[in-house]
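Visitor: Build the 3D model from these lines:
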Amino acid sequence: MKAIQIFSYGTPDVLAVTEVERPEPGPGQVLVAVAASSVNGHDALLRSGAMKIVSGRRFPIGVGLDFAGVVAGTGPGVHGVAIGELVWGTVHPREKHAVAGAAEFVVVAADRIGPVPAGLSAVQAAALVVPGITALAALRGATHLAAGETVLVRGAAGGVGTATVQLAHGFGGRVTALARTRHAAALTGLGAERVLDYRETAPEEAGRFDVIVDTVGTDLARYRRRLTKGGRMVTVGLSGPAIAAIAASTVFGSRRIRTFSADPRTRQLAELAGQVASGAIVPVIDGVHPLAGIASAHRAFDAGGVLGRQVVRVSTSEDPVDPA
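Guide: Down below sits the predicted model:
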């Protein structure tokens, strides 16, 4: 089967389509015939070598945190998962994988998948897994957003940003989105009350907010100062300076800068599916790329300035590859 692997760290040019043995599910595992994957910040960091403390220097390393596809097999001890079922899920984000989501087949623990919500294609599902779960964790688990509170979403045009705008609006938040002006109409349509161009608006000019969700990871201290009394801030844009800012903010107690690691399991995927079913969130896709063109998807992600996700279509049609 075909899989995307890297044999060294670097630019998107290090991504290679390789031929590998099809994996087999072990106890508690499922085999998924992948139809689509997407490009996450995790994938870009892994590819560049920024996560080498986890991934190490032994190659090859598989790429692709998330996936959507059809269950092609189950290992011993797996119950409640049907062969042929369309599912979405992720590989373990803190483990090294020789084959990951950007491959024709992937093996994962059965508790890392869930049924794709009715009405979503595999491409749409792949675009929503990590952004949706991350937005849910930011708004419910980390900041406990309440209806009527003001919310600032920084990096609002990205995958996590567009998901956060939608869910914050759905939870009753009054959303201000920081993004490029050309995305203002789309973000307003997703639920933002205001859209401010981050290139023209200093943090001090944006106003004050009960909740700030940051996906960028820079100028965190300046944005933290925009919190109201009792406000909460979370960032998913981790870097060296961001980690330093998070550590320095602990003196501010409840108004410190928080972060978290979203690790989707079946329960969280079911919660996200419920939000999809209610109409609170839809996938936002900027581009769809073939498996052989995954480098172009990573280049678009690295360049930024787009609206939504870069999706990699693993099979040659909308349907997953034949699981037989």
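Visitor: contacts, neighbours, all on C-alpha from now
Guide: Noted.
Visitor: Start from the N-terminal end of the stretch 51-200 of the chain and give the strands.
Guide: Under the criterion DSSP state E, counting those that start in this stretch, the stretch 51-200 of the chain contains strands at 61-62, 66-74, 86-90, 105-109, 113-115, 150-154, 174-179, 194-197.
Visitor: list the helices and strands the shortest one packs on?
Guide: It stands for strand 61-62. Identification of packing neighbours for strand 61-62 by 3 or more Cα pairs under 8 Å, 6 or more residues apart in numbering; DSSP states H and E yields strand 2-6.
Visitor: Please report how far the nearest residue to Arg199 once chain neighbours are set aside lies from Thr150.
Guide: Once flanking residues are discounted, Arg199 sits nearest to Arg180: 7.5 Å by Cα to Cα, 6 or more residues apart in numbering. Using Cα to Cα, to the nearest Å, Arg180 is found at 20 Å from Thr150.
Visitor: Tell me which of those two has more neighbours.
Guide: Thr150 (23 against 19; other Cα atoms under 10 Å).
Visitor: To check against the first, give me the structure of this:
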Amino acid sequence: MRALLFDDYGPPDVLHIGRVERPLPGPGQVRIRVRAAAVNPVDWKIRSGASAAFHRLSLPHIPGLDAAGVVDEVGPGVTGLHVGDEIFGSTVTGASAEYALLDATAWAYRPAGLSWAEAAALPSAAETGLRAVDLLGVADGDTVLVNGAAGAVGLAAAQFAMARGASVIGTAGDHNHDFLAGLGITPTRYGAGLVHRVRAWTPGVNRALNAAGQGALPDLIALTGAVERVITVVAEPAAAELGVRFTTGAERRYWEALQLAVDLHEKGRFTLPVQHVFPLADGAEAHRRSEHGHGLGKLVLQP
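Guide: So this is what the prediction gives:
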């Protein structure tokens, strides 16, 4: 099969198209013919070597975690999935290829109203967003501040929080404020003066999530009044110093997150926009755009 590969760590240009054997599904796995694969920040962090201490690879490596496609082979012990089913989820092999394996606990059926690209964009963002909301204990009547609400994880978390009856304030660049407001999120700017701006709108923030950038944690603690009401999905040295919990993914629950995202999407209450779809051969450009910031919406590859 054709796949996007890198043989050694480095810049986006180390990515190239190569041919490898199709993976065979083991117990509890299914194989899909990939129709779309998302590009996430963790993909280029792994490719560049920035996270080599945390992600041990055998090279060459196929990047990508999230994919959508058609089941073409079912492994031993899998029930409820059949050849021809259209699904999306988290891969156990690289997603940026013509075929990929999915764990049978980390998928959902693709609804008719969700394009292949939109489906591929969901898994990691939805899982991380719901995990953060759960760990924060967001409930009806809470006011939640999401730092980085226009990013995929922040946007997912904001919509999950609103589905629970919480009010959400989200930081974002000015050019994304209208989009956030259209979803029911109160937008505000990043950076200096955040505490003053938020307190001008609401007397209290119950919970806060850091989903983007560095340096916001002191403001989030000040707004919530307690370090245990703040969580970060961004690896930031200040988190340990301040006592802010950093969720690394040990608590992952893809099944619940994807089912909830699909349910809310079908009710018109959940969206993750796709900014651009690249052919698989342009994987280096997709990584380059992701690495240097690409604005609102996910980047997706199509084999």
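Visitor: give the contact list for the residue nearest the centre of structure 2.
Guide: Residue closest to the mean C-alpha point of structure 2, counted by Cα atoms, centre = their mean, is Ala125 at 2.1 Å. When contacts are counted by Cα atoms under 8 Å, 6 or more residues apart in numbering, Ala125 of structure 2 touches 152-153, 156.
Visitor: got a markdown table for these, with neighbour count and distance to Thr232 of structure 2 too?
Guide: Converted to a markdown table, these look like this (neighbours: other Cα atoms under 10 Å; distance: Cα to Cα, whole Å):
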| residue | neighbour count | distance to Thr232 of structure 2 |
| --- | --- | --- |
| Ala152 | 27 | 14 |
| Val153 | 25 | 11 |
| Ala156 | 27 | 14 |
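Visitor: Report the secondary structure state of Arg197 of structure 2.
Guide: What DSSP: H, G, I helix; E, B strand; the rest coil gives for Arg197 of structure 2 is helix.
Visitor: Could you count how many residues lie near it?
Guide: Neighbour tally, Arg197 of structure 2, other Cα under 10 Å: 12.
Visitor: Now it: closest residue in space, sequence neighbours ignored.
Guide: In space, Arg197 of structure 2 is closest to Thr188, 7.7 Å off (Cα to Cα, 6+ apart).
Visitor: Quick check: the gap between the residue mapped onto the one you found from structure 1 and Ala33 of structure 1.
Guide: Under the alignment by TM-score structural alignment, Thr188 of structure 2 pairs with Leu196 in structure 1. In this view, Leu196 of structure 1 and Ala33 of structure 1 are 42 Å apart by Cα to Cα.
Visitor: between these two, who's got more neighbours?
Guide: Taking other Cα under 10 Å, Leu196 of structure 1 and Ala33 do not tie; Ala33 has more neighbours (29 against 20).
Visitor: would you list the strands of the stretch 51-200 of structure 1 in a markdown table and tack on distance to Val211 of structure 1?
Guide: What follows is the strands of the stretch 51-200 of structure 1, written out as a markdown table (distance: least, Cα to Cα, whole Å):
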| stretch | distance to Val211 of structure 1 |
| --- | --- |
| strand 61-62 | 36 |
| strand 66-74 | 27 |
| strand 86-90 | 28 |
| strand 105-109 | 34 |
| strand 113-115 | 30 |
| strand 150-154 | 5 |
| strand 174-179 | 10 |
| strand 194-197 | 15 |
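Visitor: Would you confirm that Met174 of structure 2 contacts Tyr190?
Guide: You called it Met, but residue 174 of structure 2 is Asp. No - using Cα atoms under 8 Å, Asp174 of structure 2 makes no contact with Tyr190, being 9.1 Å away.
Visitor: Overlap of the contact sets of these two?
Guide: Common neighbours of Asp174 of structure 2 and Tyr190 (Cα under 8 Å, 6+ apart) do not exist.
Visitor: Between the two, which is the more surrounded one?
Guide: Tyr190 (17 against 11).
Visitor: Just give the closest residue to Ala142 of structure 1, not the sequence neighbours.
Guide: Val234 (6.9 Å).
Visitor: In structure 2, what residue corresponds to the one you found?
Guide: In structure 2, Val234 of structure 1 lands on Ile231 (TM-score structural alignment).
Visitor: With Pro131 of structure 1 instead?
Guide: Match for Pro131 of structure 1 (TM-score structural alignment): Ala125.
Visitor: next one: Phe67 of structure 1
Guide: Under the alignment (TM-score structural alignment), Phe67 of structure 1 pairs with Ala67 in structure 2.
Visitor: right, and its match touches Gly89 too?
Guide: Yes - shown here, Ala67 of structure 2 and Gly89 form a contact pair, counting by Cα under 8 Å, at 5.8 Å.
Visitor: where do the contact lists of the two overlap?
Guide: Ala120.
Visitor: if we can go back for a sec, give me the three-state assignment for the residue nearest to Ala142 of structure 1.
Guide: strand.
Visitor: Who are the contact partners of it?
Guide: Each residue near Val234 of structure 1 by Cα under 8 Å, 6+ apart is listed here: 138, 142-143, 212-214, 257-259.
Visitor: What is the burial count for the aligned partner of Leu167 of structure 1 in structure 2?
Guide: Alignment note (TM-score structural alignment): Leu167 of structure 1 maps to Phe160 of structure 2. By other Cα under 10 Å, 26 other residues sit near Phe160 of structure 2.
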